[in-house]
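Asker: Return atomic coordinates for the entry below.
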Amino acid sequence: MHVIFVNYGDFEGPSGIHIFHLANALVSLGVKCTAVVPGCAEGADQFGSPRFSTYSISTAHRLLPPEDRQVIHAWTPRETTRTMTEQLRRRLGGIPYIVHLEDDEESILNAYLGSGSQLRGLWRRFRLRFGRPKRPLPCPGRYRRFIERADAMTLIAEGLKGCVPHPLPHLIFHPACEEEVFKLPLDADQVLRRKLAISPEDIVITYPGNTHAANRQDVLGLYEAVWILRSRGRKVRFIRIGKDHVHFSNPFPALLADAYRYLPNVPSRKIPDYLAAADILVQPGAAGVYNDHRFPSKLPMFLASARAVVSGNGAWVDGLSDGRNAVIVREPTPATLADAIDELIKDPEKRRQIGQNGREYARARFSWLENARRLSDFYTSVFTHRRIQIRS
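Answerer: Now for the predicted structure:
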């Protein structure tokens, strides 16, 4: 069997991390893997030693040969992935393809098209269909047809099952995280804190995540929660890692002053270092169209780090136990988020125990190798299903 992962971007961000670890785990099970990206194919080694081949799409056109039992795993139906998948299928003889969903593409698309003026929305729709948008996004209409013609789908969250056309086979698996995160010391890393001019007495909240139109309000709520805590006299420091893909002007960075560190260019492989410097990790977000259909890739890493995790009430909290392995804010607002964090600040022992329980939960629930075993079986079932369809 030969699995060809096609990613909408190069080896960066959560998607690149997921493909890297899944491909390595599949290779350990005897499955041949290749990853194809739009541009630079040399970035996979930032996550470790890749045991699979990597190609840019231009190189894949020249060097990737047709083989028996090949399948494309298209990482999301974004327009870049769709066009690369169709190009490869023409070269490789119409091999089966599976579409992976990380988010509800429709809610992301609506958030992108609906932000700003009506004229801007029309211009963005035009660019999605005929030009090159700045961000990898699905193209209206085309991405739905791409899903409908797929042989199967994989999903990152239960809530995405409604996006699967009947009777398309599908598999749900959650992301996992690197083994090194499970080995982070329980005590905060004071060396990195000193480099950031953070004292041992400060409470550090770290949030690694990009902002876009769909999660902008959630991240703003976290900024405001930190500001509320500072207003109460709490010695809180906020480290924010990630890029802003939307206009993100807000007063809180200025209000937080020296309590705020914005680090947009931290490489993915360095994020565990910043988790190690934290005391509390927060996954903001209220139940709704966007958060009911996702599973944040950072959550397994948060839990595995043994830091106390505070979370909003998105669909990802199913299975977590409030007060045992996480703190779940059932009606998340900036004020209630601040209250939940404040309780942990006041009770270091509770904070430590929740963090350790979270690590145990992550160890039992999130494994790249287990995901790879299930995927290998799923790929085999896709080939079997396709043969039956051809015969009938």
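Asker: From here on, just use CA atoms for contacts and neighbour counts.
Answerer: Fine.
Asker: And stretch 199-215, end to end?
Answerer: 31 Å (C-alpha to C-alpha, to the nearest Å).
Asker: how many other residues sit next to Ala308?
Answerer: Using other C-alpha atoms under 10 Å, the number of residues around Ala308 comes to 31.
Asker: In contact with it, which residues?
Answerer: 279-281, 325-327, 351-356, 358 (C-alpha atoms under 8 Å, 6 or more residues apart in numbering).
Asker: what does Arg230 give?
Answerer: Counted by C-alpha under 8 Å, 6+ apart, Arg230 has contacts 236, 256.
Asker: Swap in 10 Å and give it another go.
Answerer: Counting by C-alpha atoms under 10 Å, 6 or more residues apart in numbering, Arg230 makes contact with 224, 236-237, 255-256, 259, 338.
Asker: cool, and Tyr97?
Answerer: Tyr97 touches 3-5, 70-74, 85-86, 89, 146-147, 149-153, 379, 382, counting by C-alpha under 10 Å, 6+ apart.
Asker: Return the distance of it relative to Phe383.
Answerer: With distances taken as C-alpha to C-alpha, Tyr97 is found 10 Å from Phe383.
Asker: now Tyr143
Answerer: Taking C-alpha to C-alpha, one finds Tyr143 at 23 Å from Phe383.
Asker: which stretches of the stretch 251-392 of the chain form helices?
Answerer: Using DSSP state H, counting those that start in this stretch, the helices of the stretch 251-392 of the chain run over 252-256, 271-276, 298-304, 334-346, 348-365, 368-391.
Asker: List the contacts of the shortest one.
Answerer: When contacts are defined by C-alpha under 10 Å, 6+ apart, helix 252-256 is touched by residues 220, 222-228, 230-231, 236-238, 259-262.
Asker: before we move on, back to that, now the buried members of the contacts of Arg230.
Answerer: Listed as buried from the contacts of Arg230 are 224, 236-237, 256, 259, 338; burial here means 16 or more other C-alpha atoms under 10 Å.
Asker: Following up with a second sequence; could you model it the same way so I can compare the two?
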Amino acid sequence: MRICFIADARSIHTKRWVQYFLERGNDILVFSRYETPIPGTKVLPWPKVISENWSIRKFELLRNAWLFRSMVRGFKPDIVHIHYIYNNITNLLWYWGVKNLFVSPWGSDIINDYSAEIEGSSFYRRFLFRQARVITATSHFLADVARHYTDKEVHVVPFGVDCQVFRPTERINMTSVVTLAFVKHLRVKYGPEYLIRAMSLIVAEYSRTKLLIVGSGELRIQLEALTERLGLTRNISFLGAIEHRQLPELLRNVDMFVMPSIWEGFGVAAVEAQAMEIPVIATKVGGIPEIVRDGITGILVEPRNPEQLATAIIELIENPEKRKEMGKEGRKYVLSRYRWEDNAALMDDLYKSVLESPGGKR
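Answerer: Modelled structure (predicted):
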């Protein structure tokens, strides 16, 4: 197959899709807003709009649409797959009449980041879903949201994890300190403030508890100030963003993974943690209840609730055997539903079914 991905080349998910299909002898082309190289394939930047003058800008948009379509047609793809929906009129011109178009929303492209409400008046989304041969979503929650824009079937193909990379290992530092981890961008929708406030309640009872905050974002200065104001600088470490390949090493010394999101489309970081036999404390929002089994692989709490977060974390601090049992159940659950190879194969099957259907060939 010849597959054209329109996706963020920086994303680990994009890199995994490319790797999977390259390894199976397919030809891949990636169009991205970011010129991040991906081994084995060509990454082309989206044509840029430069002028601020609308009378000139509209011609640039039309020119760029023509350039994009020319480049795609030159590649002669069997499949064009959009990962994440960007709201741009040029995009609509690019995708108009594209054969065998797959559309995969990732979350914030179909849900408002802060209100977590469905964006009901989106011409862009409805247009793309009408053009699509196949629509996929990473969770049943996102599939239900997508159905507000289309009557077409929405296939659920989760983000899987590499269970050979994310696997349980012996802890490096065996101490009595209980270590928590938060791995997300530092944004309002991921709820880091509520975790920091929960830490003030936890430390009051278990002063040796540590929290690693991994990620960058616009809230960092504000969160560091809150940490200092609550007297938690000895308990909370801000590590900044790290490479995805560094994450398994960091998680080796983590006792609990915490995801206090206000909303979450899927939550792949929680799946990675469970693959390493780490129990997850998370909020019961969006797609999280699909990936964290409440009381079995972790504990789910209400969003925006530091008290519930603290209570759940303290429960597992006081019950190391329960932590261990939840961790083992978590890995079993991931192996049964979220192995990367299995989920990529689902997408492969969808590609082939379209190509084998009437009118599917170029």
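Asker: about what we covered before: dump the contacts of Ala308 of the first structure to JSON lines, plus distance to Leu64 of the first structure.
Answerer: Output for those, formatted as JSON lines (distance: C-alpha to C-alpha, whole Å):
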{"residue": "Asp279", "distance to Leu64 of the first structure": "47"}
{"residue": "Ile280", "distance to Leu64 of the first structure": "46"}
{"residue": "Leu281", "distance to Leu64 of the first structure": "43"}
{"residue": "Asn325", "distance to Leu64 of the first structure": "46"}
{"residue": "Ala326", "distance to Leu64 of the first structure": "46"}
{"residue": "Val327", "distance to Leu64 of the first structure": "48"}
{"residue": "Arg351", "distance to Leu64 of the first structure": "51"}
{"residue": "Arg352", "distance to Leu64 of the first structure": "50"}
{"residue": "Gln353", "distance to Leu64 of the first structure": "51"}
{"residue": "Ile354", "distance to Leu64 of the first structure": "48"}
{"residue": "Gly355", "distance to Leu64 of the first structure": "46"}
{"residue": "Gln356", "distance to Leu64 of the first structure": "46"}
{"residue": "Gly358", "distance to Leu64 of the first structure": "43"}
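Asker: Just the closest of the residues you listed to Ala25 of the first structure, please.
Answerer: Gly358 (23.9 Å; C-alpha to C-alpha).
Asker: Show the contacting residues for the closest one.
Answerer: So Gly358 of the first structure contacts 300, 302-309, 320-321, 324-326, 352, 364 (C-alpha under 10 Å, 6+ apart).
Asker: same thing but at 8 Å, please
Answerer: 303-304, 306-309, 324-326.
Asker: Out of the contacts of Tyr97 of the first structure, which sit inside strands?
Answerer: Among the contacts of Tyr97 of the first structure, the members falling in strands are 3-5, 70-74, 152-153 (criterion: DSSP state E).
Asker: can you name the two of those residues that are farthest apart?
Answerer: Gln70 and Met153 (15.9 Å).
Asker: Comparing those two, which shows the higher neighbour count?
Answerer: Higher neighbour count among Gln70 of the first structure and Met153: Met153, with 26 against 21, using other C-alpha under 10 Å.
Asker: Starting from Val156 of the second structure, give me the distance back to Tyr124 of the second structure.
Answerer: Distance, Tyr124 of the second structure to Val156 of the second structure, by C-alpha to C-alpha: 21 Å.
Asker: What separation is there between Ile196 of the second structure and Ser216 of the second structure?
Answerer: Where Ser216 of the second structure is concerned, Ile196 of the second structure sits at a distance of 16 Å (C-alpha to C-alpha).
Asker: Which one's more surrounded, these two?
Answerer: More crowded of Ile196 of the second structure and Ser216, by other C-alpha under 10 Å: Ile196, with 23 against 17.
Asker: Just the buried ones from the contacts of Tyr97 of the first structure, in PyMOL syntax?
Answerer: Selecting only the buried members of the contacts of Tyr97 of the first structure in PyMOL, with burial defined as 16+ other C-alpha under 10 Å, works like this:
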select buried, resi 3+4+5+70+71+72+73+74+85+86+89+146+147+150+151+152+153+379+382
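Asker: which residue numbers in the second structure go with the helix or strand hosting Gly121 of the first structure?
Answerer: Using DSSP states H and E, Gly121 of the first structure sits within helix 118-130. Aligned using TM-score structural alignment, helix 118-130 of the first structure spans no residues in the second structure.
Asker: who does that helix touch, helix- and strand-wise?
Answerer: Packing partners of helix 118-130 of the first structure (3 or more C-alpha pairs under 8 Å, 6 or more residues apart in numbering; DSSP states H and E): helix 105-114.
Asker: Which positions within the helix it packs on qualify as buried?
Answerer: For helix 105-114 of the first structure, by 16+ other C-alpha under 10 Å, it's 105-109, 111-113.
Asker: And for stretch 53-60 of the first structure?
Answerer: The neighbour-count check on stretch 53-60 of the first structure (16+ other C-alpha under 10 Å) flags 54-57, 60 as buried.
Asker: Count the residues that sit near Asn208 of the first structure.
Answerer: Not Asn; residue 208 of the first structure is Pro. 22.
Asker: Kindly apply the preceding question to Gln19 of the second structure instead.
Answerer: Neighbours of Gln19 of the second structure under the rule other C-alpha under 10 Å: 17.
Asker: and it, helix, strand or coil?
Answerer: helix (DSSP: H, G, I helix; E, B strand; the rest coil).
Asker: Map it across to the first structure for me.
Answerer: Under TM-score structural alignment, Gln19 of the second structure pairs with Asn24 in the first structure.
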